[in-house]
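A.B. asks: Compute the structure for the input listed below.
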Amino acid sequence: MARIVDLSIPISDDLPRWKVEVNKEFPEFCHQFTAVTMSVHTTTHMDSPLHYVEGGKAIDEIPLEMTMGEASVVDLSYKGENEAITPDDLDKNGGHIQQGDFILLRTDWPDKMWGDMDFWKKSPYLTEEAAAWLAEQKPKAVGYDFPQDYAIRLIEDGRPDKADFVVHNIFLPKGILNIEYLTNLKGIKGKRVKFMAIPLKLKGVEGSPVRAVAVEE
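C.D. replies: Have a look, this model is predicted:
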């Protein structure tokens, strides 16, 4: 029997970074009717190329084949605060990656720091060289349980330049999707697994929350 592993962070109105407004009504024709206002980049979500590429594919244009398939889990859980993830780390731990995979980078960072702004300010991050290494593997997407670009920690002090987000700038123009803010990657037992992260079909939009799951046979 297949084992399903939930890799998604819940969306709620008490998140440390994103403003989420939840308005509940109790009209006569049903028990509850809720409106939610939030960024499409809230908690576990997918970025489409339009996020960084003018004229790039919007999230509703992403083929379903790009949202599910084989994944490789790369264990980087030894990485600590503000540590760079380098090509050497990926060489040592990513030998099982295959072309066309989803590459899931596991640091267990949500277990260490979720719920605090230090999740963004002190996280491990990918170097530009590591992002180039990953792009050379020709994955469908790369998923992370940590903020992958060093530049995100600079936002509170004034918005950094678009060019500073080196991972976004390497992947999205190549059609490699970002799946951000995964959690519970430690719940996957093997190095290879079936994976899916299906976005909402939001027309003309550059991203969407996803329910990300792994399926182990």
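A.B. asks: make it CA atoms for all contacts and neighbour counts henceforth
C.D. replies: Fine.
A.B. asks: Can you give the contact residues for stretch 73-80?
C.D. replies: Residues outside stretch 73-80 that contact it (C-alpha atoms under 8 Å, 6 or more residues apart in numbering): 85, 89-90, 93-94, 103-109, 123-124, 185, 190-193.
A.B. asks: Please narrow the residues you listed to those residing in strands.
C.D. replies: Residues of the contacts of stretch 73-80 located in strands (DSSP state E): 85, 103-106, 192-193.
A.B. asks: Just the buried ones out of the contacts of stretch 73-80, please.
C.D. replies: Among the contacts of stretch 73-80, those buried by neighbour count (16 or more other C-alpha atoms under 10 Å) are 85, 90, 94, 103-109, 123-124, 185, 192-193.
A.B. asks: got the contact list for residue 89?
C.D. replies: residue 76.
A.B. asks: do you know how far it is from residue 95?
C.D. replies: As judged by C-alpha to C-alpha, to the nearest Å, residue 89 and residue 95 stand 11 Å apart.
A.B. asks: next up, for comparison:
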Amino acid sequence: MIIDLTTKVREELVEPWLAKQEKKHIALGHVGTHLDTYLKSEIPLEYFKTRGVLIDASSYSEKREIDIKDVEKYEIKKGDFVLFRTDRINKTYGTVEYFKDHPELSQDLIKYLAKKEVAFIGIDAAGIRRAGEHTEADKYCEEKNVYVIENLSNLDKINFDEMNIYTMWLEDKEATGLRCRVIAEKRD
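C.D. replies: A predicted model of the protein is given here:
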């Protein structure tokens, strides 16, 4: 079974917002499912295929930060893609409600995952931290060779525990957000 985790964004949603952006090329990299790379580090090619670990935080992520205690029961290994399901993506991507006070990971959890040397932290929300802490959290992760992928979708369709995640991106010397395609595949 294969599930596309990439958020498809309608042009009519993007065009009005993009028209207001000074650096359209840079802004476009942060639309839909994308990988943040503020430090412009080179993403290891072996990150293309990773083992996936899905954390279903949908029942509590709107009420509190997702913390270490929420992931302790999972076996998280070096090189994993840790996916956080919050169901925020179901609040209509691109609306003010989607971006306002979105679910976030605790600072301790971000450090914990970086120490575990995961490859990716993915979330079906606008980021792993809000507002002024958003970029700093992404930079911290990138310094540790961990990359944050935002605005995932269809995490609620994953009904299997063992999976491979395939992540495809194109390098860009200017963009701080790299649009990407993310696919989950059930492992036999």
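A.B. asks: And the TM-score between them?
C.D. replies: The pair, once superposed, lands on a TM-score of 0.83 when counted by TM-score structural alignment, normalised by the length of structure 2; 182 aligned residues with a C-alpha RMSD of 2.6 Å.
A.B. asks: Looking at the ones in strands among the contacts of stretch 73-80 of structure 1, spot the one nearest residue 119 of structure 1.
C.D. replies: Closest approach to residue 119 of structure 1 among those (C-alpha to C-alpha): residue 106, at 14.6 Å.
A.B. asks: State the number of residues packed around the residue mapped onto residue 111 of structure 1 from structure 2.
C.D. replies: Aligned by TM-score structural alignment, residue 111 of structure 1 pairs with residue 90 of structure 2. By other C-alpha atoms under 10 Å, 13 other residues sit near residue 90 of structure 2.
A.B. asks: same check, this time on the one 3 residues further on
C.D. replies: The number of residues packed around residue 93 of structure 2, counting by other C-alpha under 10 Å, is 23.
A.B. asks: Do a quick rundown of the helices in structure 1.
C.D. replies: 87-93, 109-113, 118-121, 128-136, 166-171 (DSSP state H).
A.B. asks: Looking at the ones you listed, which one is packed in the most?
C.D. replies: Each of these was scored by mean neighbour count; the highest is helix 166-171, a mean of 21, by mean count of other C-alpha atoms under 10 Å.
A.B. asks: List of residues touching that helix?
C.D. replies: By C-alpha under 8 Å, 6+ apart, helix 166-171 of structure 1 touches 52, 126-128, 131-132, 135, 148-149, 163, 177-178.
A.B. asks: Output these as JSON lines; include the columns distance to residue 74 of structure 1.
C.D. replies: As requested, the contacts of helix 166-171 of structure 1 are exported to JSON lines (distance: C-alpha to C-alpha, whole Å):
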{"residue": "52", "distance to residue 74 of structure 1": "26"}
{"residue": "126", "distance to residue 74 of structure 1": "13"}
{"residue": "127", "distance to residue 74 of structure 1": "16"}
{"residue": "128", "distance to residue 74 of structure 1": "18"}
{"residue": "131", "distance to residue 74 of structure 1": "14"}
{"residue": "132", "distance to residue 74 of structure 1": "16"}
{"residue": "135", "distance to residue 74 of structure 1": "15"}
{"residue": "148", "distance to residue 74 of structure 1": "14"}
{"residue": "149", "distance to residue 74 of structure 1": "18"}
{"residue": "163", "distance to residue 74 of structure 1": "26"}
{"residue": "177", "distance to residue 74 of structure 1": "17"}
{"residue": "178", "distance to residue 74 of structure 1": "16"}
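A.B. asks: Give me the mean distance between the longest strand seen in structure 2 and structure 1.
C.D. replies: Ranked by number of residues, the top strand in structure 2 under DSSP E is strand 177-186. By mean C-alpha distance after the TM-score superposition for structure 1, the fitted strand 177-186 of structure 2 averages 1.2 Å away from its aligned residues in structure 1.
A.B. asks: which residues in structure 1 does that strand match up with?
C.D. replies: Per TM-score structural alignment, the counterpart of strand 177-186 of structure 2 in structure 1 is residues 207-216.
A.B. asks: For the matching stretch, which outside residues touch it?
C.D. replies: The contact list for stretch 207-216 of structure 1 (C-alpha under 8 Å, 6+ apart) reads 2-8, 40-48, 51, 58-59, 182, 188, 193-200, 202.
A.B. asks: Buried members of those residues into PyMOL, please.
C.D. replies: The command below creates a PyMOL selection of those among these that count as buried (16+ other C-alpha under 10 Å):
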select buried, resi 5+6+7+8+40+41+42+43+44+45+46+47+48+51+58+59+182+188+193+194+195+196+197+198+199+200
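A.B. asks: Tell me which of the contacts of stretch 207-216 of structure 1 fall in strands.
C.D. replies: Filtering the contacts of stretch 207-216 of structure 1 for strands - DSSP E - leaves 3-6, 45-47, 193-199.
A.B. asks: Quick one: these as a markdown table, columns for distance to residue 115 of structure 1 too.
C.D. replies: Below are these laid out as a markdown table (distance: C-alpha to C-alpha, whole Å):
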| residue | distance to residue 115 of structure 1 |
| --- | --- |
| 3 | 28 |
| 4 | 25 |
| 5 | 21 |
| 6 | 19 |
| 45 | 17 |
| 46 | 20 |
| 47 | 22 |
| 193 | 28 |
| 194 | 29 |
| 195 | 26 |
| 196 | 25 |
| 197 | 23 |
| 198 | 25 |
| 199 | 24 |
